[in-house]
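Trainee: here are the coordinates; sequence isn't available:
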């Protein structure tokens, strides 16, 4: 209660119900503002770090390396999907780069960011200050997760945009022939590239939740980062074993390369919906585990 409210109450009388209600309402209005301020601070810190920009630059360099290699060698039908189409249309540089980055490079960078969310604060001795009210532990977890998701978006767009630009510079561009054999305009091709980038972001949301949970288990960020990246690799290895067919639909990496359906006419949204539902399940499970662990954890640093 403010000093003006205290002076408005005569000596010996209890504060009025209206003043208490006003104070409570003001506190409730303040909580969302605190959450947005915390999120803004988190994103600001994340994108001021050299490590963040180094990872984004490394991802953007992958389509550059692919394009230069194809330009020098003249291309080949052997290799990742869409590689043989690059010489005829530079738009396929971006598509090829995304295919290359999804299995390893994107999960690796996401593992670094997600694994550092809580453990990194603990290792720097700043975690106990962040959980002090009005921030709170649940709000802090939500902000850290959203920060990881935003980085996932930035990472996917870094690959897609860099691929589109370098393809435009080194190769001819024009209407794109889809997997279904239908030719679409260059503008529509870029729209589909954006949709594929969003598909990949959705694919990585489950991994972000896993990394967040692992980050609550330790004060050593390197351990959480490594564990997150290793789980991404293990999931993909298990997905390749035919003996585990029954397990495949439950693996968070199962639909990672299903974005080929977005390059058909008409677009098939089946894999997108299945992927989103699967990632939502991982977010719910590992988000709940993270909440359970973090809300009962003794924070000493």
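Mentor: Sure, I can see it. Predicted model only: the values in this text are computed from it and were never measured.
Trainee: going forward, measure contacts between C-alpha atoms and count neighbours the same way
Mentor: Will do.
Trainee: quick one: the strands in the stretch 1-150 of the chain, in order.
Mentor: For the stretch 1-150 of the chain, no strands are identified by DSSP state E, counting those that start in this stretch.
Trainee: okay, helices next: where are they in it?
Mentor: 3-8, 17-46, 50-73, 92-101, 105-115, 119-124, 127-130, 137-170 (DSSP state H, counting those that start in this stretch).
Trainee: then this one, side by side with the first:
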């Protein structure tokens, strides 16, 4: 009698993916996060948009009761700093460690019969959950903002007015761009989950890395190093809201984030498929695996910083006198036209105004470059048919990433505080305080 034996085939990745997806959404913490991401942003944006005191220290916060498209951008700034690192920790940082805590690797291997397919299924399931969470925050905050403040035009970071349709498209692009650094943190979470096993360090790794990167962004780093950090795309979306758009830093930041996502995922994969699953007491891959996981990422940071430094004309902090003066003058000219329309004054073009800015730093006692809250700019402009030159003074606080807040310091009738009646209700004088952005790279191509 002939005995026919049939070799068991590994389970397809699609079936493993569905199984992992069901496991993730069955966890109460994941379901709670999904519910929170799809509801809480709308409530937050709607409530804040109705307040008289707005978060003016947050980018686009001063426009939250003027247009519904400011709310999603305020939420995006909060998400990039706090929410998304925590979400990646809960999802990606636990996707492998949960099997170690429950001791279910043996059963999973018997069922799937392929470590490679297990890794692919878990990684894709974690990515899918992150997509649902990020999409929920974007949609929820946009709906809450539009319902509370209306589908109105948005003032960009250079003072020009974006139509409601243009603002909607750019808000969508901004949220799409932050998928790249979210993927990078997610891949780091996968790596930590593989390296540390049941240890809580794997769960905390994405949040810790995000905190370190956020602190690094506050330092006066060379622009090449700043653009090489995988978290810079959480900030670089600001360039979408200028005209022309500052796409150079954004594209570099997205590319760097995707490179980190690929390298970290590859390292996690290599460590996972080489793991000895016959040891039930396995508690992480040890010091050697930690070294293997860290050194390539450090090398990637050095390599990307070197490539950015060679491929772009970026030098120093990227915040230079000419850039600051050009940015302030451009924003003032756009906002002057906005103010003229709100006050029912004759319209003038930016070319007619011919606005210029003369800036100093530290009362002229220090070199005028780099971040600081000691910048002072005098803006000059001309009106058609008037020989006298108008002038206005601004105090600037420029952060290390190029964002600044210009605070009007006279004359009062130009950039002082007073209320202006608009279709959205009474609003502060647009020339009183405004946000701006200095592009860290030398050239702008939109």
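Mentor: Thanks, I have the structure now. The structure presented is a predicted model; accordingly, all values stated were derived computationally and were not measured.
Trainee: want to try JSON lines for the helices of the stretch 1-150 of the first structure, with mean neighbour count and distance to residue 268 of the first structure as columns?
Mentor: Listed next are the helices of the stretch 1-150 of the first structure as JSON lines, based on neighbours: other Cα atoms under 10 Å; distance: least, Cα to Cα, whole Å:
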{"stretch": "helix 3-8", "mean neighbour count": "10", "distance to residue 268 of the first structure": "61"}
{"stretch": "helix 17-46", "mean neighbour count": "14", "distance to residue 268 of the first structure": "34"}
{"stretch": "helix 50-73", "mean neighbour count": "17", "distance to residue 268 of the first structure": "26"}
{"stretch": "helix 92-101", "mean neighbour count": "25", "distance to residue 268 of the first structure": "17"}
{"stretch": "helix 105-115", "mean neighbour count": "25", "distance to residue 268 of the first structure": "24"}
{"stretch": "helix 119-124", "mean neighbour count": "19", "distance to residue 268 of the first structure": "40"}
{"stretch": "helix 127-130", "mean neighbour count": "16", "distance to residue 268 of the first structure": "44"}
{"stretch": "helix 137-170", "mean neighbour count": "21", "distance to residue 268 of the first structure": "21"}
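Trainee: export those as CSV, with columns for distance to residue 188 of the first structure.
Mentor: Below are the helices of the stretch 1-150 of the first structure laid out as CSV (distance: least, Cα to Cα, whole Å):
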stretch, distance to residue 188 of the first structure
helix 3-8, 61
helix 17-46, 31
helix 50-73, 21
helix 92-101, 13
helix 105-115, 25
helix 119-124, 41
helix 127-130, 45
helix 137-170, 13
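Trainee: of all those, which lies closest to residue 297 of the first structure?
Mentor: Proximity to residue 297 of the first structure (Cα to Cα) singles out helix 137-170 among the helices of the stretch 1-150 of the first structure, at 10.1 Å.
Trainee: what stretch of the second structure does the closest one fall on?
Mentor: For helix 137-170 of the first structure, the aligned range in the second structure is residues 115-148, judged by TM-score structural alignment.
Trainee: got the contact list for stretch 265-280 of the first structure?
Mentor: Applying Cα atoms under 8 Å, 6 or more residues apart in numbering, the contact partners of stretch 265-280 of the first structure are 178, 180, 182, 199, 202-206, 250, 252, 255-256, 258-259, 261-262.
Trainee: from those residues, which would you call buried?
Mentor: 178, 199, 202-206, 250, 252, 255-256, 258-259, 261-262 (16 or more other Cα atoms under 10 Å).
Trainee: for these, which one is nearest residue 294 of the first structure?
Mentor: Among those, and counting by Cα to Cα, the member closest to residue 294 of the first structure is residue 206, at 18.3 Å.
Trainee: and the gap between the closest one and residue 277 of the first structure?
Mentor: Per Cα to Cα, to the nearest Å, residue 206 of the first structure is found 10 Å from residue 277 of the first structure.
Trainee: what segments of the stretch 301-446 of the second structure are strands?
Mentor: Under DSSP E, counting those that start in this stretch, the stretch 301-446 of the second structure gives strands at 356-361, 372-381, 390-398, 403-408, 419-422, 425-428, 433-437.
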